[in-house]
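In: what shape does this take:
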Amino acid sequence: NLDLLEDVKIINQWIPDTEIGRYFQQCDLLVLPYTSASQSGIIPIAATFGLPVIATRTGGLPEQIDHGLNGWLVPPNDVDALSAAIEEAITHPEEAQLRGKRLQKKYQTQFSWEKNALLLIKSLEKAHQAGGHA
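Out: Predicted coordinates:
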């Protein structure tokens, strides 16, 4: 039971945008046990702070996290797998920090504004060359 651990704080409420940074700066690990989700806007925020993330393998979350490389993915509703991932992250903090830094790097490179702008420009150029209108 996580409530028995002195250093674990579970926050299950809406957090205003103005307070988000404070919470993420205090985190060592972010756990997102979604039963279903199309994507998560929380994962990019965690990446900004270099936080390791454990999430469920549902919806678009596997596109955001590469299991074993920059985070952990577990099956939805699998309490044993979720517990094992949390235990691994807690007992191997250096590995957890490394995964958080890798997630940060992924978001800085693959999901940057610059990269998305270049992809948009290339798509528009391709459409224009094919006779379409941009």
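
In: only C-alpha atoms for contact and neighbour calcs from this point on.
Out: Fine.

In: quick one: residues contacting the most centrally placed residue in the chain.
Out: Among the residues of the chain, the one closest to the centroid is residue 43, at 2.8 Å (C-alpha atoms, centre = their mean). The neighbourhood of residue 43, defined by C-alpha atoms under 8 Å, 6 or more residues apart in numbering, consists of 53, 64.

In: where's it, which helix or strand?
Out: Here residue 43 sits within helix 42-48, counting by DSSP states H and E.

In: okay, buried residues for that helix please.
Out: 43, 44, 45, 46, 47, 48 (16 or more other C-alpha atoms under 10 Å).

In: can you list the residues you listed in a markdown table and add distance to residue 56?
Out: Output for the buried residues of helix 42-48, formatted as a markdown table (distance: C-alpha to C-alpha, whole Å):
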| residue | distance to residue 56 |
| --- | --- |
| 43 | 12 |
| 44 | 15 |
| 45 | 17 |
| 46 | 15 |
| 47 | 16 |
| 48 | 20 |
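
In: could you point out the helix or strand that follows the helix holding residue 43?
Out: Next along the chain after helix 42-48, taking DSSP H and E as the criterion, comes strand 53-56.

In: that next one - contacts with which helices or strands?
Out: Helices and strands touching strand 53-56, by 3 or more C-alpha pairs under 8 Å, 6 or more residues apart in numbering; DSSP states H and E, are strand 30-32, strand 72-74, helix 79-91.

In: how about this one, so we can line them up?
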Amino acid sequence: MGVVTSIIHKKINEEENTILFFGRILEYKGIDYLIKAEPLISEKIPNIKIIIAGSGDFSKYESMINHKNHFEIINEYIPDEKVSELFQKSSVVVLPYIEASQTGIIPIAYAFKKPVVATDVGSLSEVIVDGVTGFIVPPRDSKLLADSLLNILLNKNLKNSMGSAAYEFMKENMSWKGIAQKTIGEYQKLLGNFEKPRYLIGSLQ
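Out: Below you'll find the model as predicted:
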């Protein structure tokens, strides 16, 4: 698992029905859509907990939260040992972004065998196999975000199978070894398609 293994300091048990948003608090991360999704989730799962962990200005979101008992807000810089704890205790990781290019959150979630629900922005959909390692939903849609999270949380077998698939995807595609093998493969394709200049062919025969 490369660098990710270095942040696993101790074993923490998963806490049932726990959703994790992890990362800096920035407007493009779509936290308001996650907050709006909470009542739709807690209607079906009364003991739901949403952890929002990261540094940044959270003040604009405070008034949006109607059921504070369903939220755990950790509005500060998160040290490595706390990162490990948060991902281990969560059931599913959510990225409700309204825009993005890429993120380092998904590989960490996969390393801890956590399914991911993310929006179809930037390159996020390239590292989520929809219905296999998690779900991809449209941005700015709290209803579909809630539905996908509920689908995972209400189906333990699905959650576990997605977590295992996510871990295997990470090992194959996101580890340094996997990246190196893919890079070598691409170079081999290029070299295989390389056509020698005609003026050299005669001299090599």
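
In: so what number do they get for TM-score?
Out: Once superposed, chain against chain, the TM-score is 0.83 (TM-score structural alignment, normalised by the length of structure 1); 130 aligned residues with a C-alpha RMSD of 2.5 Å.

In: which residues of structure 2 does stretch 96-105 of structure 1 align to?
Out: The alignment of stretch 96-105 of structure 1 onto structure 2 (TM-score structural alignment) spans residues 159-168.

In: going by residue numbers, what spans are strands in structure 2?
Out: Along structure 2, the segments classed as strands by DSSP state E run 18-22, 49-53, 71-74, 92-95, 116-119, 134-137.

In: what are the buried residues along the first one?
Out: Yep, that's strand 18-22 of structure 2 we're talking about. 18, 19, 20, 21, 22.

In: what of the third one?
Out: Within strand 71-74 of structure 2, the residues that qualify as buried are residue 71, counting by 16+ other C-alpha under 10 Å.

In: and for that strand, what span of structure 1 is it aligned with?
Out: So strand 71-74 of structure 2 sits over no part of structure 1, by TM-score structural alignment.

In: what's in contact with that strand?
Out: 49, 50, 51, 52, 53, 54, 55.

In: can you do 7 Å?
Out: Residues outside strand 71-74 of structure 2 that contact it (C-alpha atoms under 7 Å, 6 or more residues apart in numbering): 49, 50, 51, 52, 53, 54.

In: isn't the first one right up against residue 18?
Out: So that's residue 49 of structure 2. Yes. Counting by C-alpha atoms under 7 Å, residue 18 is a contact partner of residue 49 of structure 2 at 4.8 Å.

In: any chance of the strands of structure 2 in JSON lines, with distance to residue 196 of structure 2 too?
Out: Formatted as JSON lines, the strands of structure 2 follow (distance: least, C-alpha to C-alpha, whole Å):
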{"stretch": "strand 18-22", "distance to residue 196 of structure 2": "51"}
{"stretch": "strand 49-53", "distance to residue 196 of structure 2": "56"}
{"stretch": "strand 71-74", "distance to residue 196 of structure 2": "60"}
{"stretch": "strand 92-95", "distance to residue 196 of structure 2": "48"}
{"stretch": "strand 116-119", "distance to residue 196 of structure 2": "45"}
{"stretch": "strand 134-137", "distance to residue 196 of structure 2": "45"}
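
In: re the thing from before, so which of the contacts of strand 71-74 of structure 2 comes closest to residue 61 of structure 2?
Out: Comparing the contacts of strand 71-74 of structure 2 against residue 61 of structure 2 with C-alpha to C-alpha places residue 52 closest, at 10.9 Å.

In: structure 1: which residue goes with that closest one?
Out: Using TM-score structural alignment, residue 52 of structure 2 sits opposite residue 11 in structure 1.

In: that older thread, give me the buried positions along the match of stretch 96-105 of structure 1.
Out: By neighbour count on 16+ other C-alpha under 10 Å, the buried set for stretch 159-168 of structure 2 is 159, 160, 161, 162, 163, 164, 165, 166, 167, 168.

In: how far is that stretch from where the chain is centred?
Out: Relative to its chain's centre, stretch 159-168 of structure 2 lies at 12 Å (C-alpha atoms, centre = their mean, to the nearest Å).
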